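> Sharing a sequence plus its predicted fold:
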Amino acid sequence: MDSNYVTNMERLNGIMWHLECIALARKEIEKFRPPADLFRIRVYYSLYVTNLMSVIDFILEIYKGDFQEALEKQLKTSHHSGEDVLGYVRELRNGIVHRGLDPTAGALVKSGIVYVVAKPVTNRSGAKIYSAPALFLRDILLHTDISARPVIERFLERTFEEIVSIPLEEIIEIYSKIIEKTAHMPEWAKKISHSNTPKETLEIAIRYQISKCRELLQPPMGQRII
């Protein structure tokens, strides 16, 4: 039980980190107006791509094929299968992370905002080419983002339920053991930590964490690709 709780909280923290990064990147890419800073454009588009794909892969590692099947069903457009949309974003992420690919090599101005034009991407061997599901990379990312979040939240329900089902006394004991094993923590700090863990405060913190994760998982404003 100890390891399950710790694992679930670590998962929650990791997912929330990726979602926070996505929110920051999405906000910034809507601000680019000519003349735009090319470095900042590359940074924030890359941040969006890598964190979006990372949170998807995070859930995929836990729930395997069931999650992928549900996600691909949501990602499907009238001209592209969900598998191809997911494959495009994944290979774009791989290119950015592993090969230094610049996803922002071309752009157009629409309604006064600089939007990156999406280019075809290949897998590492170059054997498979993924065409862009839309003209603008922003629209592809937004489509993936909007489609993925309800699926992610649905699959995380089990994790949420497991966290709140553990008695607070057991959680306090778990944290006590973690504190005791923290080698760099002074003994006086350990004693204070042991004597200052009210159950009510802990319960509020846990429920806030889950509530914050649900809030971050709400789909952004925008439209999916038809």
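Nice, I can see it.
> switch to C-alpha atoms for all contacts and neighbour counts from now on
Fine.
> Enumerate every residue touching residue 190.
Counting by CA atoms under 8 Å, 6 or more residues apart in numbering, residue 190 touches 179-180.
> doesn't it fall inside a helix?
Yes - counting by DSSP: H, G, I helix; E, B strand; the rest coil, residue 190 is part of a helix.
> Look up how far residue 63 lies from residue 159.
Distance of residue 159 to residue 63, computed by CA to CA, to the nearest Å: 11 Å.
> between those two, who's got more neighbours?
residue 159 (20 against 13; other CA atoms under 10 Å).
> can you pull the contacts of that one?
Each residue near residue 159 by CA under 8 Å, 6+ apart is listed here: residue 8.
> how far away is it from residue 102?
Separation of residue 159 from residue 102 (CA to CA): 36 Å.
> do the same with residue 175
Noted for residue 175: a distance of 43 Å to residue 102, by CA to CA.
> give me the element the residue sitting nearest the centre point of the chain is part of.
For the chain, residue 55 is the residue whose C-alpha lies nearest the centre (CA atoms, centre = their mean; 3.3 Å). In the assignment (DSSP states H and E), residue 55 maps to helix 38-75.
> where along this protein do the strands fall?
Ranges of strands in the chain, per DSSP state E, are 107-110, 113-116, 121-122, 129-130.
> Give me every residue in contact with stretch 110-120, excluding its own residues.
29-34, 36, 103-109, 129-132, 134-138.
> go on, stretch 15-31?
Residues from elsewhere that reach stretch 15-31 (CA under 8 Å, 6+ apart): 41, 44-45, 47-48, 51-52, 54-55, 58, 113, 115, 138, 213, 216-217.
> okay, now the one to match up with it:
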Amino acid sequence: MYKYDVINSVKYYREAIAKSLVMAHGYTGQASVQDLSDLRFFYSTCLASIVSLTEYLGDVSHPYSVEFKAAIDSGFVFEGAPDGEQNYNYLRGVRNMVVHRGYDISAMGHVVDNRLWFVLPDQANSISGKTFYTSYERHLPLLISKTLIKLDVIIQNHVDNYLSQLNDRTEEEVEAEIRLSLANDNFLVPPEIKVMMLEYMDTHGIPSIPPGNQ
């Protein structure tokens, strides 16, 4: 796994979170049935992206996954909710309810300052359904806000302290990947374009990418 790939994936998830929140924040308390459906989609997308980002960094195949999980356990804590692992499991539980069980997060709520504040269940269960985790915040907008404040610090520290140590691909490795991709592609790239690309690499190698664009 290379540094560019990991950083690019982190960036993707962060952008997905930000875009879904921008859309959700565009609605007022005077919501139609369609508005509620849209809000359900945007908030569900936001929750799914948040948890997917943490699962990506915490996957056992990922470099420094143990360190990331330890940072979650110790750092994902709130006033009145000092157990980071329990809090994270609640967050995952809500995501599982929304994504895998069709839970409608727009089903309960009220209006505060002309904004819809959806209310989450006080407990969320594990995938097996045998363990229940207590909410660290039941109002969805506040839960997302509190979650992102904590996770932004944890993830940025993880990037700075660990992911920055990962190697980047060499030009030879990039060229080999491009050649393999062209060899395996049977539909997207026309044959004459493949020939042109391979001839260019034979003569010039791969084009260099300015550091600011990596």
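In hand now; what should we look at? Remember, it's a predicted structure, so these values are computed and weren't measured experimentally.
> Would you give the TM-score for this superposition?
Once superposed, chain against chain, the TM-score is 0.79 (TM-score structural alignment, normalised by the length of the second structure); 202 aligned residues with a CA RMSD of 2.7 Å.
> Contact partners for the aligned residue in the second structure for residue 107 of the first structure?
Using TM-score structural alignment, the partner of residue 107 of the first structure in the second structure is residue 109. Contacts for residue 109 of the second structure (CA under 8 Å, 6+ apart) come out as 116-119.
> Now residue 125 of the second structure: closest residue in space that isn't a chain neighbour?
Spatial nearest neighbour of residue 125 of the second structure, excluding adjacent residues (CA to CA, 6 or more residues apart in numbering): residue 132 at 4.2 Å.
> buried stuff in stretch 29-46 of the first structure?
29, 32, 41-46 (16 or more other CA atoms under 10 Å).
> Quick one: distance of that stretch to the chain centre.
Its chain's average C-alpha position is 20 Å from that of stretch 29-46 of the first structure, according to CA atoms, centre = their mean, to the nearest Å.
> picking up where we left off before, preserved in the first structure, out of the contacts of residue 109 of the second structure?
Contacts from the contacts of residue 109 of the second structure that recur in the first structure, judged by both residues aligned by TM-score structural alignment, their matches' CA atoms under 8 Å, are 116-119.
> most neighbours, which of those?
residue 116 (24 neighbours).
> any idea how far it lies from residue 36 of the second structure?
According to CA to CA, residue 116 of the second structure stands 9 Å off from residue 36 of the second structure.
> Please apply the same query to residue 90 of the second structure.
From residue 90 of the second structure over to residue 36 of the second structure the distance is 24 Å, taken as CA to CA.
> try residue 187 of the second structure
41 Å.
> Residue 155 of the first structure -> the second structure?
By TM-score structural alignment, residue 155 of the first structure lines up with residue 158 in the second structure.
> list the contacts for the spatially closest residue to that match that is not a sequence neighbour?
In this structure, residue 158 of the second structure finds its nearest non-sequential neighbour in residue 68, 6.6 Å apart by CA to CA, 6+ apart. For residue 68 of the second structure, the residues meeting the contact criterion (CA under 8 Å, 6+ apart) are 57-58, 158.
> repeat that with 10 Å
54-55, 57-59, 62, 154-155, 157-159, 162 (CA atoms under 10 Å, 6 or more residues apart in numbering).
> returning to that earlier point: the residue nearest to the centre of the first structure maps to what in the second structure?
Using TM-score structural alignment as the criterion, residue 55 of the first structure maps onto residue 53 of the second structure.
> cool, and residue 132 of the first structure?
Under the alignment by TM-score structural alignment, residue 132 of the first structure pairs with residue 135 in the second structure.
> and that match, how far is that from residue 100 of the second structure?
Distance, residue 135 of the second structure to residue 100 of the second structure, using CA to CA: 19 Å.
> Which one's more surrounded, these two?
Remark: of residue 135 of the second structure and residue 100, residue 135 carries more neighbours, 22 against 10, as counted by other CA under 10 Å.
> Quick one: the helices in the first structure, in order.
Remark: helices assigned in the first structure by DSSP state H are 2-29, 38-75, 82-99, 137-165, 168-180, 187-195, 199-216.
> re earlier: skipping its backbone neighbours, what lies nearest the match of residue 107 of the first structure in space?
In space, residue 109 of the second structure is closest to residue 118, 4.0 Å off (CA to CA, 6+ apart).
> Residue in the first structure paired with the one you found?
Match for residue 118 of the second structure (TM-score structural alignment): residue 116.
> Among the helices of the first structure, which comes closest to residue 125 of the first structure?
helix 82-99 (11.0 Å; CA to CA).
> Could you check the angle that closest one makes with helix 38-75?
Angle, helix 82-99 of the first structure to helix 38-75, by axes from the mean of the first three to the mean of the last three CA atoms, to 10 degrees: 150 degrees.
> same for helix 82-99 of the first structure, what does it pack against?
helix 38-75, strand 121-122, strand 129-130, helix 137-165 (3 or more CA pairs under 10 Å, 6 or more residues apart in numbering; DSSP states H and E).
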